[in-house]
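Engineer: Sequence and predicted structure are below.
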Amino acid sequence: PCQSCFTTNDLTCVHANTSCIRYYQQYGQGYDPHRNWKRCYSWYDLASFYESLFDSLTRQPPAQPTTTTTCLKIGLFLASSNMLTGPIPVEVGSLVNIFAFDVRFNSLTGVIPGTFVNSNLLRLFRVSQNLFDESPFPSFLYSMVQLTDLRLANCSLNGTLNGSGVGNWAAMQHLDVRLNSLTGAFPSEIATLVQITDLIMFGNSFTGQLPPAITNLVSLNTLDIGGSQLSGPLPDNIGDMTNLFQIYLDGNMLSGTIPSSLGSITTLDAIVLPGNNIMGTIPDTITALPNLRLLVL
């Protein structure tokens, strides 16, 4: 766990690795903040954990911490790769000070609660790889303009992405919605997310073309929209994406030729484009790329 968890008297970091749940609270000098959560509570799923937690949300820290002390202000909730079950409780909206919530790789069910909309400080939201019920993309996320890291891979999401809502994510750096059942036109507003570094959307059914303005994403490292239904050509000036490390657009219906400007991106490690209708020859600039390790056409 990051030592920054202990820099203030009211910031709490709940951290769970694959073997234990711990909570950290700094009450003052001389107190070791590391305590095994299982020594404080017996809980078997996420709901019982929250029941224990919210029972004491209004308490003030005692002079000396005891085993019944719970977190007053949670800044981080990190519980990926455990065996959490049941739904995420709607009471999670009470965590108004949380800025990181990570419950990936568990067995959570139900739907993602909309009460997260109350968490105005939330920057990192990771709920990938759970057993959620099929549901539309959570509309409350569109209003969370402060998000920088959104990971919803394999969350049984369907429906379309709201373009204007996507355009609200001006701070977004990592967006992962892979392996869902999202449909409809690929939102052109993606091209306005100029701070994004990783765009991972493969395994959906997006239609339409890549917006020409996507080349404005000059900070992008990973572009992965494979296994969809995109059509049309690759932008001629794709070479403007000078920080691109990996491009995966396989299994679409792209047409035209491979732009020679793609060969000007010297950072490229992987170009994967099979399963499209791309024709023509491979530009010499691509075969000369110094760092290219994977070329699949």
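Structural biologist: Perfect, thanks for sending it.
Engineer: From here on, just use CA atoms for contacts and neighbour counts.
Structural biologist: Will do.
Engineer: thinking residue 198 is in contact with residue 222, fair?
Structural biologist: Yes. Using C-alpha atoms under 8 Å, residue 198 is in contact with residue 222, at 4.7 Å.
Engineer: Residue 206 belongs to a strand?
Structural biologist: Yes. Assessed with DSSP: H, G, I helix; E, B strand; the rest coil, residue 206 lies in a strand.
Engineer: Tell me the spacing between it and residue 21.
Structural biologist: 39 Å (C-alpha to C-alpha, to the nearest Å).
Engineer: the more surrounded of those two?
Structural biologist: Neighbours were counted for residue 206 and for residue 21 using other C-alpha atoms under 10 Å; residue 206 has more, 25 against 17.
Engineer: just checking, the more buried one touches residue 158?
Structural biologist: No. Applying C-alpha under 8 Å as the test, residue 206 and residue 158 come out as separate, 11.2 Å apart.
Engineer: shared neighbours, these two?
Structural biologist: When contacts are counted by C-alpha atoms under 8 Å, 6 or more residues apart in numbering, the set common to residue 206 and residue 158 consists of 182, 183.
Engineer: Would you tell me which helix is longest in the chain?
Structural biologist: Counting residues, the longest helix found in the chain (DSSP state H) is helix 46-54.
Engineer: And it, what's buried?
Structural biologist: Within helix 46-54, the residues that count as buried by 16 or more other C-alpha atoms under 10 Å are 46, 47, 49, 50, 52, 53, 54.
Engineer: next, the one to line up against it:
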Amino acid sequence: MTIKVLAIGDVIGKPGRRCLSKLLPLARERFQPDIVICNGENAAGGFGLTKKIYNQFVDNFGIDCITMGNHWHDKPEIHSFAPQAERLVLPANMMNVDRLDAAFRVLKSKSGHSFAVINLIGRAFMHPDNRDFFTPVEAILKQLPDQCKIRIVDFHGEATSEKQGIGHFLKGRASLVYGTHSHVPTADERIMGGFTGYTTDLGMTGPYDSVIGIRTEAALQRMQTGEKRRFEPATHDLWLCFILAEIDPATGRCVGIQRHRWEYEQMKDQITGSDEDE
């Protein structure tokens, strides 16, 4: 028996939430995952997370754990609800996260197996005050119960070298390590050392007719002139990007990992129910 983990890349604003609401039920039906995790740091208008959206992810979509990243604090209300949000994880080494217990969760899968989710953030090309990520992950691993063999790490970073580095660092000690933040899915899923499932970036869930999820015109304007026009999520060409990993709950070893990219327009005829905006 293995435990199936479905990990979803950065959800971008309302378009990403709509794509998630329509295609996740189909993914559940097809793969029967025991655990579903998504990165939610861009879920509210492309920047941050609100309590309403957190509740939507957990209560309506059945997401088991939500990881974050450099935009975790962009919506001020998160400071009031995050301490009570049992399925929300913040990046352990980010300059404005000072509680290690906010950076990991030990939860139960629907089949009753314990699993841990850890969130880290990169330093290269990110905030210069982000701290070393090796020290906190070591400290977190020491706090995890011995019986919790399924250990999942979302490394939210810009540099592929850091993402691959943390994969090798956690090889044999984590069941699954994947990158987020780049918003582009990488084609390097593999099992490191015969134990740790790995991919450099899941890609995003949202509009790919864009510049990493943002309306193309505004992004190009900033690149060409430096003018900081308001960034808003694009709306077209929605993709759901995710990996499916199979993990042995007795040992924590990943025994299989698959990459998936579902385009909404190609999949929508398989969806039951209405097609109204979420």
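Structural biologist: Right, received. Where do you want to start? Not measured: the values here are computed from a predicted model.
Engineer: Give me the TM-score for this pair.
Structural biologist: With the length set by TM-score structural alignment, normalised by the length of structure 2, the two chains reach a TM-score of 0.29; 133 aligned residues with a C-alpha RMSD of 5.8 Å.
Engineer: Is it possible to get CSV of the buried residues of helix 46-54 of structure 1 that adds distance to residue 150 of structure 1?
Structural biologist: What follows is these, written out as CSV (distance: C-alpha to C-alpha, whole Å):
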residue, distance to residue 150 of structure 1
46, 21
47, 23
49, 24
50, 23
52, 27
53, 25
54, 25
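Engineer: what's the closest of those residues to residue 107 of structure 1?
Structural biologist: residue 46 (10.0 Å; C-alpha to C-alpha).
Engineer: How much space separates the closest one from residue 101 of structure 1?
Structural biologist: When residue 46 of structure 1 is compared with residue 101 of structure 1 (using C-alpha to C-alpha), they lie 13 Å apart.
Engineer: and what of residue 77 of structure 1?
Structural biologist: Residue 77 of structure 1 is 5 Å from residue 101 of structure 1, by C-alpha to C-alpha.
Engineer: what about residue 74 of structure 1, neighbour count?
Structural biologist: 25.
Engineer: To clarify, my last question referred to residue 16 of structure 1.
Structural biologist: Neighbour number of residue 16 of structure 1 under other C-alpha under 10 Å is 21.
Engineer: For residue 253 of structure 1, see how far away it is.
Structural biologist: Taking C-alpha to C-alpha, one finds residue 16 of structure 1 at 43 Å from residue 253 of structure 1.
Engineer: and what of residue 14 of structure 1?
Structural biologist: 45 Å.
Engineer: So which other helices or strands are in contact with the longest helix seen in structure 2?
Structural biologist: Across structure 2, the helix with the greatest residue count (assigned by DSSP H) is helix 13-31. In this structure, helix 13-31 of structure 2 packs against strand 206-207, strand 238-247, helix 264-267, with contacts taken as 3 or more C-alpha pairs under 8 Å, 6 or more residues apart in numbering; DSSP states H and E.
Engineer: Please identify the most buried of those.
Structural biologist: For the helices and strands packed on helix 13-31 of structure 2, average neighbour numbers computed from mean count of other C-alpha atoms under 10 Å are highest in strand 206-207, which has a mean of 32.
Engineer: After that strand, which helix or strand is next?
Structural biologist: Downstream of strand 206-207 of structure 2, the first helix or strand assigned by DSSP states H and E is helix 216-225.
Engineer: What residues of that following helix count as buried?
Structural biologist: 216, 218, 219.
Engineer: For the residues you listed, give me CSV that also has distance to residue 151 of structure 2.
Structural biologist: Below are the buried residues of helix 216-225 of structure 2 laid out as CSV (distance: C-alpha to C-alpha, whole Å):
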residue, distance to residue 151 of structure 2
216, 37
218, 39
219, 37
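Engineer: what's the closest of the residues you listed to residue 153 of structure 2?
Structural biologist: residue 219 (30.2 Å).
Engineer: What's the separation between the closest one and residue 225 of structure 2?
Structural biologist: 10 Å.
Engineer: what does residue 169 of structure 2 give?
Structural biologist: Taking C-alpha to C-alpha, one finds residue 169 of structure 2 at 41 Å from residue 225 of structure 2.
Engineer: How about residue 105 of structure 2?
Structural biologist: Relative to residue 225 of structure 2, and taking C-alpha to C-alpha, residue 105 of structure 2 is found at 43 Å.
Engineer: Residue 120 of structure 2 now?
Structural biologist: Counting by C-alpha to C-alpha - residue 120 of structure 2 and residue 225 of structure 2 are separated by 33 Å.
Engineer: next one: residue 155 of structure 2
Structural biologist: Residue 155 of structure 2 is 32 Å from residue 225 of structure 2, by C-alpha to C-alpha.
Engineer: repeat for residue 143 of structure 2
Structural biologist: Taken as C-alpha to C-alpha, the span from residue 143 of structure 2 to residue 225 of structure 2 is 49 Å.
Engineer: how many other residues sit next to residue 279 of structure 1?
Structural biologist: So residue 279 of structure 1, with other C-alpha under 10 Å, has 12 neighbours.
Engineer: Need the nearest residue in space to it, chain neighbours excluded.
Structural biologist: Using C-alpha to C-alpha, 6 or more residues apart in numbering and skipping residues adjacent in sequence, the residue nearest residue 279 of structure 1 is residue 257, 5.2 Å away.
Engineer: about what we covered before: downstream neighbour of the longest helix of structure 1 in the secondary structure list?
Structural biologist: Following helix 46-54 of structure 1 in sequence, per DSSP H and E, is strand 74-78.
Engineer: Please identify the buried residues of that next one?
Structural biologist: Quick answer for strand 74-78 of structure 1 (16+ other C-alpha under 10 Å): 74, 75, 76, 77, 78.
Engineer: Next, format those as a markdown table and append distance to residue 176 of structure 1.
Structural biologist: Listed next are the buried residues of strand 74-78 of structure 1 as a markdown table, based on distance: C-alpha to C-alpha, whole Å:
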| residue | distance to residue 176 of structure 1 |
| --- | --- |
| 74 | 24 |
| 75 | 22 |
| 76 | 20 |
| 77 | 19 |
| 78 | 18 |
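Engineer: ok so, going back, can you tell me which of the helices and strands packed on helix 13-31 of structure 2 is nearest to residue 67 of structure 2?
Structural biologist: Comparing those under C-alpha to C-alpha, the one sitting nearest is strand 238-247, at 14.0 Å.
Engineer: Could you check the angle that closest one makes with helix 13-31?
Structural biologist: Orientation of strand 238-247 of structure 2 against helix 13-31 (axes from the mean of the first three to the mean of the last three C-alpha atoms, to 10 degrees) gives an angle of 40 degrees.
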